[in-house]
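Asks: Sequence first, predicted coordinates after that:
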Amino acid sequence: MEAVNPATGERLDVYDPDDDDTVERKLDHATSTFEDWREVPLREREELLENASDVLRENKQRYAELMTREMGKPITQAIAEVEKCAWACDHYAEYAHKYLSDEHHPSPPGTEVKTVHDPLGPVLAVMPWNYPFWQVIRFAAPYLTAGNVGLLKHASNVPGCALALEEVFAEAGYPDGAFQTLLVGSSNVDSILADDRVRAATLTGSGPAGRAVAETAGKHLKKTVLELGGSDPFIVLDDADLDAALKTGVQARTLNGGQSCIAAKRFIVHTDVYDEYVDRLVAAFEDLTVGDPMSEETDIGPQADPDLMAELHDQVQESVDAGATLLTGGEPLARTGAFYPPTVLTAVPSGCPADTEEMFGPVATVYEVADADEAITVANDTRFGLGASLWTSDRERGQRLARDISAGCVYINEMTKSDPRVPFGGIKDAGYGRELSEMGIKEFVNKKTVWVE
């Protein structure tokens, strides 16, 4: 298992994957640890999570540089990711006891009826490389605090991050076995999930990976949460604040090199402001700095892998061949590393890759619409349904239109984002279940009714 710097092609390190005996030992260890961990008082689990927050902040530069080396995230964004992880830990350390408090129900005189929230056991997490710390912490912070134990199968190109996350919980004082990394390939997931010792699973990743996990989990009647792909609309109406919609739109499409499920991918712009918005979008894209991700001046680093960049470029080329208009970008940069420039496509034909597939890189497709009704129609014309961003100066209009958008979350005059205070997740091919907030921490608990006569 190799870690390769996508900015330079340099091999950073080689890791020996866990063999079958090691996986067996870790599953046993998770099971035995759970029996003790579930009995630890919730307040003590919250205190340990506070410790984890401290560990993240104390080591944020080292963890950020590790991320940047392994998957190319610009260093300033990597530092921000570690800080966001610490914030999520702070949130659950403060609110877990409120979220998990007993819920009392109406009952006959003299009786007490309540719902309690018991942990399920070892939870398998199959996580992606694009936010290698945040994706993990946003499952681990709530699920471990609820009394479960975690088994992380991270993406194979970020093994150093996977082991560093194990270090976070160890240094925070969690018992050995409460959070373990499994250095295994994707081919091992099915057998691990089928094991009786694993009680539930969460996955963030591609549609095919999600379907495979859901199929295996379904056979064994295990709870799952899936956060899959997205092709999020970014709707700019005729009364939008164009300055704000432009500034946020550029960030929403290019943050993390455009490698985000909730990135703004389809810009749907009212005809009255279309020409101005497109001209300014192209100019802003061309003004971005693509380069060394270790430099604080860099806006966009390399794509995480040369093969992923090649796949992205094929989607762009096929779309142009089908009739899309390329306004800027569209060719890998002639330099060492997997660098792809910010790209804008307009006049995108129906059915081409830029119209129907998720573009996992800094490529914006722009659609012109005549009115708000057409904007909603175009926004919903996708098999995905993760997030959406809608821009209008009329907040009541925005809230009214938000109800018509088929997505798990709609942000009005703001970019789509994940926030530990609010539920996060999608519908349709974007997955099911919710992460974060009270909903997230309750996804992997037994909501047990207790009737006391």
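Replies: Arrived safely, thanks for sending.

Asks: When you work out contacts or count neighbours from here on, use the C-alpha atoms and nothing else.
Replies: Will do.

Asks: show me where the stretch 1-150 of the chain has helices.
Replies: 20-37, 42-58, 60-71, 75-99, 134-145 (DSSP state H, counting those that start in this stretch).

Asks: Work out the gap between stretch 402-421 and the centre of the chain.
Replies: Relative to its chain's centre, stretch 402-421 lies at 14 Å (C-alpha atoms, centre = their mean, to the nearest Å).

Asks: residues in contact with it?
Replies: For stretch 402-421, contacts defined as C-alpha atoms under 8 Å, 6 or more residues apart in numbering pick out 87-88, 91, 138, 245, 248-249, 252, 262-264, 376, 379-380, 384-392, 395, 398-399, 424-427, 436-438.

Asks: Show me how to select, in PyMOL, the buried members of those.
Replies: Restricted to buried positions by 16 or more other C-alpha atoms under 10 Å, the PyMOL selection for the contacts of stretch 402-421 reads:
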select buried, resi 87+88+91+138+245+248+249+252+262+263+264+376+379+380+384+385+386+387+388+389+390+391+392+398+424+425+426+427+436+437+438
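
Asks: Strands - which of the contacts of stretch 402-421 land there?
Replies: 264, 387-391 (DSSP state E).

Asks: The structure to be compared is supplied as follows:
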Amino acid sequence: MCRRGHRGRAAATGWARTPAAQRGAALHAAAAAVREAADELADLTERETGKPYADARGGVDAGIGTLVQYAELGPVHRGRTLHGGWDATDLMIPEPRGVVAVLTPWNDPVAVAAGLIGAALATGNTVVHKPSERCPATGRRFAELVAAHLPPDVLRIVDGDGAVGARLSTADVDVVAHVGSTAAGSQIRRACAVTGAHPILENGGNDPLVVDAGVDPVWAAEQAALGSFANSGQICVSVERIYVHADVAEPFLDALTAQAHDWAERIGPMVDRAQRADVHRQVTGTVAAGARLRTGGELPDGPGAFYPPTVLDGCTADMALFAEETFGPVAPVRVVPDLDTALHEAADDRYGLGATVLTADMGRAQTAWRTLPVGTVKINAVFGGAPGGAAQPRRASGQGFGFGPELLDEMTTVKVVHLEPAPTGP
């Protein structure tokens, strides 16, 4: 793309000069349009990804709230004044970066797109959006609803697979914001190193759950099941590996196995059979390496992409389900002798997205959150948290703030301005 020639670049100057309150009003109108089409978007999500309708509608509602949040935060996003000389003015002013490429995933397509697109638009950037090829209709419909309330070319939509996303990340853009696989994120990092674009990445995770001695094993199993099986395990911050203290291991495993049977009636299919095949390959590889299958782990007969909630124990750190992200409804368990061992092994990983610790001892909780090298640590709840929380994923899990008010900072660049009066005469 020619630096000055493509349409998103051409629209950038006018949108950047649009008053922030006016940009916020456009986002409010877009949120209202999405709210009117919420049932349609939820139905599209269900049909394209297999996500149960209620969960899909929850994702749409979250996206609406996010658009409203950035509509309100954009106009009050501010810079700083500096204390310099009496006769001078010194300012630090946030400015739009320019054109933002937004590459969004299939597992929560509306909520994620609303966050990245909303923050980019609120701060005066133009956007080129490529939704996942696994949910193109959902992604396109959402973006069309938003674009209808914007000037021409401020938000453009492109369709295609990963090859299209790769080309977009090397094009004439100023930011590449991506939520998706670690492999794609690594390619984007390399591309941005060449082009100078600013990367915002939330990529894969291998999030551990640590179960300490002294907790109720039935409650701990409920938490583990929620983290492992919700949305068929297809959440960026799903529980991927479980370390349980030997003192509570057997009742915990019994309760988790029972939970898996209950969750089999509550989850939908995986996004497609290819994803299911990847998960099953990891499960069978882990069993072949010596893990014990407690429940699940078998491909059902017939059409579709359903995979049963699966529990394994006897796992070791080098097994497939512990070494890599699974992204399916699988709960691999490793029994450990103490909390220190669990924390040490949980930290020994190339990812750094999130972690959960279940403990009744707040001193141990303090040690845990300080020890684990991840962006988000949750104590005694696998999901939840105050609105607006934003973390920076680490290592292979990405970089930059992808949520909250801090995302506005990622979408802007700061210019320092020093103003002095000119001499008035000889």
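Replies: Looks like it came in fine. In this text, all values refer to a predicted model and were calculated from it rather than measured experimentally.

Asks: circling back to that earlier point, now the helices of the stretch 1-150 of structure 1 as a markdown table including distance to Gly110 of structure 1?
Replies: Shown next, in a markdown table, are the helices of the stretch 1-150 of structure 1 (distance: least, C-alpha to C-alpha, whole Å):
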| stretch | distance to Gly110 of structure 1 |
| --- | --- |
| helix 20-37 | 34 |
| helix 42-58 | 29 |
| helix 60-71 | 54 |
| helix 75-99 | 26 |
| helix 134-145 | 33 |
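
Asks: Could you single out the most deeply buried of the ones you listed?
Replies: helix 134-145 (a mean of 25; mean count of other C-alpha atoms under 10 Å).

Asks: against structure 2, where does it fall?
Replies: Here helix 134-145 of structure 1 aligns to structure 2 at residues 111-122, judged by TM-score structural alignment.

Asks: starting at the chain centroid, how far to stretch 170-178 of structure 2?
Replies: For stretch 170-178 of structure 2, the distance to the chain centre is 18 Å (C-alpha atoms, centre = their mean).

Asks: Over to stretch 21-41 of structure 2?
Replies: Here stretch 21-41 of structure 2 shows a centroid-to-chain-centroid distance of 22 Å under the convention C-alpha atoms, centre = their mean.

Asks: which residues are in contact with that stretch?
Replies: 57, 60-61, 64-65, 67-68, 70-72, 74-75, 118, 121-122, 124, 138, 141-142, 145-150.

Asks: Please repeat the previous calculation with a cut-off of 7 Å.
Replies: Residues outside stretch 21-41 of structure 2 that contact it (C-alpha atoms under 7 Å, 6 or more residues apart in numbering) are 57, 60, 64, 67-68, 71-72, 74-75, 122, 138, 145-146, 149-150.

Asks: which among those residues gets closest to Val335 of structure 2?
Replies: Ranked by distance to Val335 of structure 2 (C-alpha to C-alpha), these are led by Arg57 at 37.5 Å.

Asks: Look up how far Gln392 of structure 2 lies from the closest one.
Replies: 27 Å (C-alpha to C-alpha, to the nearest Å).

Asks: what's the answer for Arg276 of structure 2, then?
Replies: Separation of Arg276 of structure 2 from Gln392 of structure 2 (C-alpha to C-alpha) stands at 29 Å.

Asks: What mean distance separates the match of helix 134-145 of structure 1 from the matching residues in structure 1?
Replies: Compared with structure 1 after fitting, stretch 111-122 of structure 2 deviates on average by 1.1 Å (mean C-alpha distance after the TM-score superposition for structure 1).
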